[in-house]
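*Asks:* quick one: sequence and predicted model below, then my questions.
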Amino acid sequence: MRIAQVAPLYESVPPKLYGGTERVISYLTEELVRQGHKVTLFASGDSVTKARLISSCPNSLRLDKDCKDTLAHHIFMLEQVYKHASEFDIIHFHIDYIHFPLFRRSNTPHLSTLHGRLDIKDIFPLYKEFREVPLVSISNAQRKPLQGVNWVGTVYHGLPKDLYKFKARHGKYLAFLGRISPEKRPDRAIKIAQVVGMPLKIAAKVDKADKEYFETVIRPLLKNPYVEFIGEISEKEKNDFLGNAYALLFPIDWPEPFGLVMIEALACGTPVIAWRCGSVPEVIKDGINGFIVDSLKQAVKAVKEVRKLSRKNCRKTFEARFTASRMANDYLCIYEKLLREREPLLKAV
């Protein structure tokens, strides 16, 4: 199959540091190539892939100090995709809705995976207007706010099976990995560590938008003797960081669309303690590969119960449900379904 993958340009594919969406696109692209498909990746020029790479900017935009207008680069990329559209059997977009007006008028089948939150009133009229566009959610919880659109499937994220090595022994510290922001609630993680008296290691980036929150709310809490702030870490550092942890804390306070860090932890064999928000109940099986909680009190109790969980079961959950090969196969089923539905239309022309 001739497949185009269209990525955001803010991070490279895969990203150098933080970047969940771009990391997933990389895993999907490389798995499709491995399975023998002819894949073209539209992404920043510093991306690394075995697919054909077409770039509209030399470097990813988040770390490019010379970039002042990110939209310009994305518009240029869309023109490139449109010019090449006839070369593909299907085009798979990962850039929200910016391509909708142009590709409504394209003859090439396409679909869009939505990677962000959808409980934003501003987007409702837009999706109502483009209700025919085939959409894929990354959890069933993610799609709940957006009704009356063309959902064609839910595909959970996946990681290469051998990306993370299983660590059989429980570590001695709690881990928080991702991004410092109010909705991720690192303050909750710090409070949990303080109450249970266990070290907490925080590996997280601080975006410009969250710098004030970090300085005013989180930095004062880092004086806590139980807390070690590491900062943003690379993909290579994650295995040891997560695998050597006692448990991953995922104390979110927002409708998380998926939460890639949860399956990264499970791949290492590390249980997850997560708040009951968004996709969490679809990823974590309470009492099997972690605990789902609704309060600080429950989270503290869960920390004390983690040792009873089997780290082998955590890894088994990952292998059964969250590998890149499973993700790619799910998408291929959707691609084939969309192409079959298009055949009668082509014959009628």
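*Replies:* Perfect, I can see it now.
*Asks:* every contact and neighbour count from this point should use C-alpha atoms.
*Replies:* Will do.
*Asks:* please enumerate the helices of the stretch 101-250 of the chain.
*Replies:* Applying DSSP state H, counting those that start in this stretch to the stretch 101-250 of the chain gives helices spanning 124-129, 140-143, 186-196, 211-213, 235-243.
*Asks:* looking at the ones you listed, which is closest to residue 1?
*Replies:* helix 140-143 (27.4 Å; C-alpha to C-alpha).
*Asks:* switch the helices of the stretch 101-250 of the chain over to JSON lines; also include mean neighbour count and distance to residue 325.
*Replies:* Formatted as JSON lines, the helices of the stretch 101-250 of the chain follow (neighbours: other C-alpha atoms under 10 Å; distance: least, C-alpha to C-alpha, whole Å):
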{"stretch": "helix 124-129", "mean neighbour count": "14", "distance to residue 325": "30"}
{"stretch": "helix 140-143", "mean neighbour count": "20", "distance to residue 325": "20"}
{"stretch": "helix 186-196", "mean neighbour count": "20", "distance to residue 325": "32"}
{"stretch": "helix 211-213", "mean neighbour count": "15", "distance to residue 325": "37"}
{"stretch": "helix 235-243", "mean neighbour count": "19", "distance to residue 325": "19"}
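*Asks:* and the comparison structure, right after this:
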Amino acid sequence: MRIAIVAPSVWYRIAPPHESKYGGAEKIVYWLCEKLVEWGHDVTLFATGDSKTSAKLVPTYPCSVLGQDNNNNNNKNNGQNGKNSISWDDITDNLLSLRKALEVEEKFEVIHSHVYCDPLVTSSLNGSGVHVLSTIHNSMSAKDMGWGNIMLYKYAKNRKHHRFVAISKSQTIHDDAGLPYKDIVHNGIDLSSYKTKKRLKRKNDTLLCLSRIDPHKGIEYAIDAAEKSGMKLIIAGRKHPGKEEEFFKDRIEPRLQKGVVEYAGEVSDKEKVKLLNVTAGVIFPSLWREPFGLVPIEAGACSSPLVAFECGAIPEIVINGKTGFSVQPRNKDGKLNIKELVQAIKRIDEIEPKDCLDHIKNKFTADRMVEKYLNIYKELENRKISL
């Protein structure tokens, strides 16, 4: 098939995971392109010029805004039209990739968009019959997106030739736009990127919190739970400039203590795998209804158990008591349920490492994900479904 894949944004390039430290959706797009090319399809990727892919690359921006090493302080992109930077709130440049794909839509049988707010430009489909498939990577709640963006999707939900895919059941339930999802495709990962030595079941006194430094991610609660359970904690993750850096300085940094609670900074995939193999498990106490975070399945790919609040897609990923523990975030009084989180941590050694890995192999591989997308592509093309 002739397939166009459109990258999520100009912020990060599409590249092998070991070459980039950040970008969950970007990893998904990379693996999607690689597998489709490997399986003999004619794939064109619309992304930044510094992207690396086996697909044909159509550069839609000279270089990723955050530079090849995804470092805020190494912005190699002077931008277009003389711009030196792009506001996080400005999605105009992110839509350029999809716009370029739509300009040559007749070359493709399917255009698969991963762009935020893509209905802004899909109205320009020129009637060639090509279908646009949009994977929604973000939360579709008005609280997260704002009612303006929700209304944008509401107007587009019945648009001919535009089909929407969710990445979790939770995402479809908490969708204020009421998108007519026909498919749910869970994210999948390439297990070869997480090669590890055989993990032995053993006692360990250190937990790992892999997370962007954001108030919604529950990092403070991870510290609380680790302290109350007598465990050490390593925090690893990116902090974006602005609010996230302020949150880190105000709420996280004062609680750091060498050998007790440590911050490892943003880590590469290689460093991440190493941390997953030297810690007892991953703590993921996010209170945000995350559509589908990669951390829970990356942990499982390294045979590492997960302890998490039961929010977002967690019930779809964790088999409670077998691959980890999911805890109700609040007790009957409405208070944060740190106590049950601590109890779960104390039981983490009950989890068999092999069960964690087997679960990922059975449900969350890149092959499985790409096969599902390919079936949707074929359905759209062969049956000429009117959307």
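*Replies:* Arrived safely, thanks for sending. Not measured: the values here are computed from a predicted model.
*Asks:* quick one: TM-score?
*Replies:* The TM-score (TM-score structural alignment, normalised by the length of structure 1) is 0.93; 345 aligned residues with a C-alpha RMSD of 1.9 Å.
*Asks:* a markdown table please, covering the helices of the stretch 101-250 of structure 1 and showing distance to residue 83 of structure 1.
*Replies:* Listed next are the helices of the stretch 101-250 of structure 1 as a markdown table, based on distance: least, C-alpha to C-alpha, whole Å:
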| stretch | distance to residue 83 of structure 1 |
| --- | --- |
| helix 124-129 | 25 |
| helix 140-143 | 31 |
| helix 186-196 | 45 |
| helix 211-213 | 40 |
| helix 235-243 | 34 |
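*Asks:* do you know which of the ones you listed lies nearest residue 65 of structure 1?
*Replies:* helix 211-213 (17.4 Å).
*Asks:* what separates the closest one from the chain centre, distance-wise?
*Replies:* Offset of helix 211-213 of structure 1 from its chain centre (C-alpha atoms, centre = their mean, to the nearest Å): 23 Å.
*Asks:* for the stretch 201-349 of structure 1, which segments are assigned as strands?
*Replies:* 227-229, 247-250, 272-275, 290-293 (DSSP state E, counting those that start in this stretch).
*Asks:* of those, flag the one that's most buried.
*Replies:* strand 247-250 (a mean of 28; mean count of other C-alpha atoms under 10 Å).
*Asks:* and that one, how far from structure 2 on average?
*Replies:* Once superposed with structure 2, the aligned residues differ from strand 247-250 of structure 1 by a mean of 0.5 Å; criterion: mean C-alpha distance after the TM-score superposition for structure 1.
*Asks:* read off where that strand ends up in structure 2.
*Replies:* Using TM-score structural alignment, strand 247-250 of structure 1 corresponds to residues 281-284 of structure 2.
*Asks:* which stretch among the helices of the stretch 101-250 of structure 1 comes nearest residue 332 of structure 1?
*Replies:* helix 140-143 (18.9 Å).
*Asks:* so residue 41 of structure 1 touches residue 8, yeah?
*Replies:* No - taking contacts as C-alpha atoms under 8 Å, residue 41 of structure 1 lies outside contact range of residue 8: 10.8 Å.
*Asks:* more neighbours: these two, which one.
*Replies:* A direct count of neighbours by other C-alpha atoms under 10 Å for residue 41 of structure 1 and residue 8 places residue 41 higher, at 26 against 22.
*Asks:* counterpart of that one in structure 2?
*Replies:* Aligned partner of residue 41 of structure 1 by TM-score structural alignment: residue 45.
*Asks:* that match is in contact with residue 56, isn't it?
*Replies:* Yes - taking contacts as C-alpha under 8 Å, residue 45 of structure 2 lies within contact range of residue 56: 5.9 Å.
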